[in-house]
Every structure is written in structure tokens, then in C-alpha cells.
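Colleague: Quick one, what's the 3D model for this:
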Amino acid sequence: MRQCFVLASLLCLISACSKDNKEPKRKFISLQLDGLVILAENPSAAITAGNLTDADPNNDFPVLKITGAGNSDETINFSLISESEPFKKGSYLSTQQGNGMSITFSDSAYTVLADNSNGYMSLNITEVQDSLIEGDFSGLLADTSGTIALKTVTHGSFRAIITKN
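Modeller: Here you go, the predicted structure:
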């Protein structure tokens, strides 16, 4: 009987110490641009539905815009299009018109970007769960100051909560 009591007490103690994983996930955009670490906390993400009622073919698909303010006043923007909503896991390349990325440095009004004409960006959505979206990205961003030098983006990742416009 005593062994049963000890075993039951031990089981109660172990089960009472279980970890609660209900902590909210941190929302962020992080990347390295030619070795410079850029971090944006709590980015916004909004989907605008496609508009098939007008003659403009450039707004026929849903657009996801993710925007964050970096730790040194950089503005990071992503624009992604999809044939359907919700956005699905997979690769979104800047070679597709409507997909792109830009980083603007407010202290110098300096911008680097990737779109279907300049630079290159590959963004992979790795998780879509309810309104939470996360993924990783990399690329070569074109300097728009006139030199058109390419800046390397590595170790890019993001997590954001999507709202609808």
C-alpha cells in the first residue's frame, strides 16, 4: 500500500509540473543585409482582396503586404500576390510581377529593393495557421541610389498576424 501511495504521489508531482505552451508567439521580421542585422518587432500584415470588377488586370489577385519598422528606423516592406486566398505554404519569387521586397533607410532616404525588374527575392511561407503566417526569405536587393549595386539578404525570417483590408 505504501508503494502505491509513493507512486501516486510521484505521478501527481510530475503531472503538476507540466509546462504550459500558451505563450503568444513573437511577431517579427529579421534579416542580414550585407552583414547588417535588421530586426523589426510586431510587423503588420494585411490582405487586400482582388478586384475583378474593373478593367485593371494588376489588381485581380489578393495581395499580402507585410510591413515592419526596423531597430534603426528602417522600413521593411513585402508585397506578395496569390491566385487564391488564403495564402498557402510555398515559394513566392520576385520574378512574378506583384511580388517584391524593399528596405528604406529613413536617415538617408536610401532604398534597396527586389521586384520583377530589379534584384531578386525568394520568400518561402513555411506556416499558415489561422491568421498567423511565418516563413523565411533571401535575395539580392538592388540599390536605387544610382549605382544599382546588389546587396545580399541572408538569414531572413518573419512571423506576423494577418488582418483583412
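Colleague: hey, let's count contacts and neighbours off CA atoms from now on
Modeller: Fine.
Colleague: Can you give me every residue that contacts residue 152?
Modeller: 32, 33, 34, 138, 139, 140, 141 (CA atoms under 8 Å, 6 or more residues apart in numbering).
Colleague: buried subset of those residues?
Modeller: For the contacts of residue 152, a burial check counting by 16 or more other CA atoms under 10 Å picks out 32, 33, 138, 139, 140, 141.
Colleague: this one as well, want them side by side:
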Amino acid sequence: MARASDVTIDHRTYLHKTVKSLVIHEFQQTVGNRANNSFRSFIFDMATGKQLTLADLFKPGVDPRTALPPLARPFLAESLDRAQPPHETGTYPFTTDRFEPQAGAFNYSGDYRAFALTPDELILFMPDRPIAHEDPPPQDRLVWSMDGGAVEAHVPLTALNSILRQGLTV
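Modeller: Next up is the predicted model:
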């Protein structure tokens, strides 16, 4: 049976000094199914013409998957409180531990794959794609799915100055 479907692709661009961020938001919906949102980001150093990874934004030897969470946590918590659907502050699954990268554990962070650098903040789009359900599912809770970009954490660059590479600090 042919179904009506809708696909929309938006983009946002941000410029921080010589670093340009392109964030692509994909929205796909077929009749009878939930809409799916995904975020992809492409970050470029316009001075060198090279594409950058998240690790390239930080000082040499800094692993953003371990160094970023403690610095971003207060701002992530604020974002989680505002996330949809409406929920009580700090309730599962809208807790910081579920949105921070953890080796060998399920989380909604998407390992910070979708991000943007603006003139004054680092934006993390989490998860970067729809996640059907937790794996393994929690034994004592409702099993959640999460749409891409359900949480958008805005971390001020001033909070990251200690780990940002030279030339990106504010």
C-alpha cells in the first residue's frame, strides 16, 4: 500500500572565528508512523579548508567524551528540564547520566556526534537520530524511545575555555 510521506530538510549555519558549523535537520514522516528527526553536523575550519571533528575543537590529548560531560552537566540539566514531553525535573530518562557518553553503556548522547560551534556556545543535539528503545531495557521502568534532537544543550564557551584549543576560547 502506498502511503503519503513527507520529508523536510532544514539547515542552520554558525560561524565562530574561522570555524563554520553546518547543522542539517532531517524530518521524515509517513502516514501512520511517528515522525523522525535526525541531526547531522559538518564543521569546517575555513582558514585551512579542513573538516573538523569534535575532538579537533579541544586541546591536544583532550577526549571530549570524558572531558566535556563534567563541564557541560549544569547546562545539560537545564536542557533536560525543558525537553519534551513535559515531565518532572530530574526524572527518568531525562537525567544527565542518560545523556552523557558512557563506554559500554546505553545512552542518548549519540556520543556528541551532532554539534555546532557558535560565537559563544557549543550546541549538542541529542540524540543525533531517533532511538527506537533502550537496549538493554531497564527492568523496573517503562521502555523509552527518543526522537533525534529531543535535547539541545547549549554550553557557553566560557565554561569550556580550559579545554578549548588555542584560538577558539572566548
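Colleague: Give me the TM-score for this pair.
Modeller: The TM-score (TM-score structural alignment, normalised by the length of structure 1) is 0.32; 79 aligned residues with a CA RMSD of 4.2 Å.
Colleague: got the buried residues for the biggest strand by length in structure 1?
Modeller: The longest strand of structure 1 (DSSP state E) is strand 150-164. Neighbour-count burial for strand 150-164 of structure 1 flags 150, 151, 152, 153, 154, 156, 157, 158, 159, 160, 161, 162 (criterion: 16+ other CA under 10 Å).
Colleague: quick one, what contacts the fourth one?
Modeller: Shown here is residue 153 of structure 1, whose contacts under the criterion CA under 8 Å, 6+ apart are 31, 32, 33, 34, 137, 138, 139, 140, 141.
Colleague: what about 7 Å?
Modeller: By CA atoms under 7 Å, 6 or more residues apart in numbering, the contact list for residue 153 of structure 1 reads 31, 32, 33, 34, 138, 139, 140.
Colleague: okay if I get those residues as a markdown table plus distance to residue 113 of structure 1 and secondary structure?
Modeller: Below are these laid out as a markdown table (distance: CA to CA, whole Å; DSSP: H, G, I helix; E, B strand; the rest coil):
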| residue | distance to residue 113 of structure 1 | secondary structure |
| --- | --- | --- |
| 31 | 14 | strand |
| 32 | 14 | strand |
| 33 | 11 | strand |
| 34 | 14 | coil |
| 138 | 12 | strand |
| 139 | 10 | strand |
| 140 | 8 | strand |
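Colleague: As TSV, the buried ones among the contacts of residue 152 of structure 1 with distance to residue 74 of structure 1 would be great.
Modeller: Converted to TSV, those look like this (distance: CA to CA, whole Å):
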residue	distance to residue 74 of structure 1
32	13
33	12
138	17
139	18
140	17
141	15
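Colleague: Closest one of these to residue 47 of structure 1?
Modeller: residue 138 (22.0 Å; CA to CA).
Colleague: how far away is the closest one from residue 123 of structure 1?
Modeller: 7 Å (CA to CA, to the nearest Å).
Colleague: ok, back up a step: between the buried residues of strand 150-164 of structure 1, which sits nearest residue 132 of structure 1?
Modeller: Distance to residue 132 of structure 1, by CA to CA, is smallest for residue 161 among these, at 4.6 Å.
Colleague: Pretty sure that closest one sits against residue 132.
Modeller: Yes. If you go by CA atoms under 7 Å, residue 161 of structure 1 and residue 132 touch, sitting 4.6 Å apart.
Colleague: you'd agree residue 14 of structure 1 is in a helix?
Modeller: Yes. Assessed by DSSP: H, G, I helix; E, B strand; the rest coil, residue 14 of structure 1 belongs to a helix.
Colleague: Report how many residues lie close to it.
Modeller: A count of nearby residues for residue 14 of structure 1, using other CA atoms under 10 Å, gives 9.
Colleague: What's the separation between it and residue 6 of structure 1?
Modeller: Counting by CA to CA, the gap from residue 14 of structure 1 to residue 6 of structure 1 is 12 Å.
Colleague: Then residue 138 of structure 1?
Modeller: Residue 138 of structure 1 is 55 Å from residue 6 of structure 1, by CA to CA.
Colleague: Contact partners for residue 21 of structure 2?
Modeller: 13, 14, 15, 41, 42, 43, 44, 116, 117.
Colleague: From the residues you listed, which land in helices?
Modeller: Judged by DSSP state H, helices contain none of the contacts of residue 21 of structure 2.
Colleague: Out of these, which is nearest to residue 152 of structure 2?
Modeller: When those are compared for distance to residue 152 of structure 2 (CA to CA), residue 116 wins out at 10.6 Å.
Colleague: Not counting its neighbours along the chain, what's nearest residue 66 of structure 1?
Modeller: In this structure, residue 66 of structure 1 finds its nearest non-sequential neighbour in residue 45, 4.3 Å apart by CA to CA, 6 or more residues apart in numbering.
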